[in-house]
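Asks: I need the structure of the sequence given here:
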Amino acid sequence: MADERRRGFRRIDKQTDQMVRNMQQPRLIAPHLLRLDGALPTLLGSRCSACGEVYFPTARGCTRCCGTQLEAFDLGHRGRLWSWTVQDFCPKPPYDGAASEADFRPYGVGYVEMACGLKVESRLTLADPARLRIGMAMDLTLEAYRRDADGTAVHTYAFQPADDEDTPA
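Replies: Modelled structure (predicted):
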């Protein structure tokens, strides 16, 4: 009887642990693109060991020098808005954001230049042209993208205006 109770507690503890992990680790559309172990998410790319060229997402070969030795490279979480537009119509497949024409809301799309010089295409948390400007500091965040069949929110990365604009990218 005591063994059965301990096993039951272990099962409950495992379920609780999983629920806590699920609360701390949101479901991601592409988990290989991000690291979530710090206060802010960071983008993960790769860098050629021979010439230093940086890629996002990760690459297996270098298009600059044809090298094949690439290493993991942390792109960070801060950049500068390089260019942007507003997506004001529901994209066609293969877009899978699950928004219908009726419930679609416009969203910002932009290129954010990371500290290493690489420009990353990303959703933006703003779609208001009056609040977006080229060169503004942007921070990486997560944004709900769609819901799975079980109702769980699936997140993607996005950039939002940085609170401390003067901090370098």
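Asks: Going by C-alpha atoms from here, please, whenever you check contacts or count neighbours.
Replies: OK.
Asks: Could you point out the helix or strand that follows the host helix or strand of Thr141?
Replies: Using DSSP states H and E, the element containing Thr141 is strand 137-147. Counting by DSSP H and E, the next helix or strand C-terminal to strand 137-147 is strand 153-161.
Asks: and this one, so I can compare the two:
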Amino acid sequence: MSAQPIADNLFTEDMSALVGARNRETGHIFFPLPLTPDDNIEPIRLASRGTVWTYTVQRFPPKAPYAGPTDPEKFKPYAVAYVSLPGQTMVETRLTGVDVDDVKIGMEVELTAIPLDPDTPPEEQKLIHAFKPVQGE
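Replies: Next comes the predicted model:
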């Protein structure tokens, strides 16, 4: 068994996009999908590229129910951002592939999947969504 997403309905089947929701009455788009089917929503594919709207740096292990690495000696700071997906919504996400000191508001980023705890054996890993800087095209 290989790594699996941390939650159902997080990614499209091919993991190339996140699954958001659109309210059928208002057209409002949000992420993640609601937990109940009574919200009058339809699942939609979200854009896989966006821009960093704002961010902060997590410099110490979060408290429970955090399921990632918690050993303060091994913990590595990471950036958490709101990424604006054009014409859709904002997604709270981890940033990867960039030093926390190099993150900039407005930087272009694209979706990827990363292990929640890279020290977990591959067959037990849970994948989370993250965004990484768009490299030169």
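Asks: Could you list every helix and strand in contact with the strand holding Thr141 of the first structure?
Replies: Contact here means 3 or more CA pairs under 8 Å, 6 or more residues apart in numbering; DSSP states H and E; on that basis strand 137-147 of the first structure packs against strand 78-87, strand 153-161.
Asks: can I get those strands in TSV with mean neighbour count?
Replies: Listed next are those as TSV, based on neighbours: other CA atoms under 10 Å:
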stretch	mean neighbour count
strand 78-87	20
strand 153-161	21
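Asks: Now tabulate those strands in TSV and tack on distance to Leu140 of the first structure.
Replies: Formatted as TSV, these follow (distance: least, CA to CA, whole Å):
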stretch	distance to Leu140 of the first structure
strand 78-87	6
strand 153-161	5
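Asks: wait, which of those is closest to Gly52 of the first structure?
Replies: With respect to Gly52 of the first structure, and counting by CA to CA, the nearest of those is strand 78-87 at 19.2 Å.
Asks: quick one: that closest one to strand 153-161, angle?
Replies: For strand 78-87 of the first structure against strand 153-161, the angle by axes from the mean of the first three to the mean of the last three CA atoms, to 10 degrees is 110 degrees.
Asks: so what secondary structure elements neighbour strand 78-87 of the first structure?
Replies: Counting contacts by 3+ CA pairs under 8 Å, 6+ apart, strand 78-87 of the first structure packs against strand 107-114, strand 137-147.
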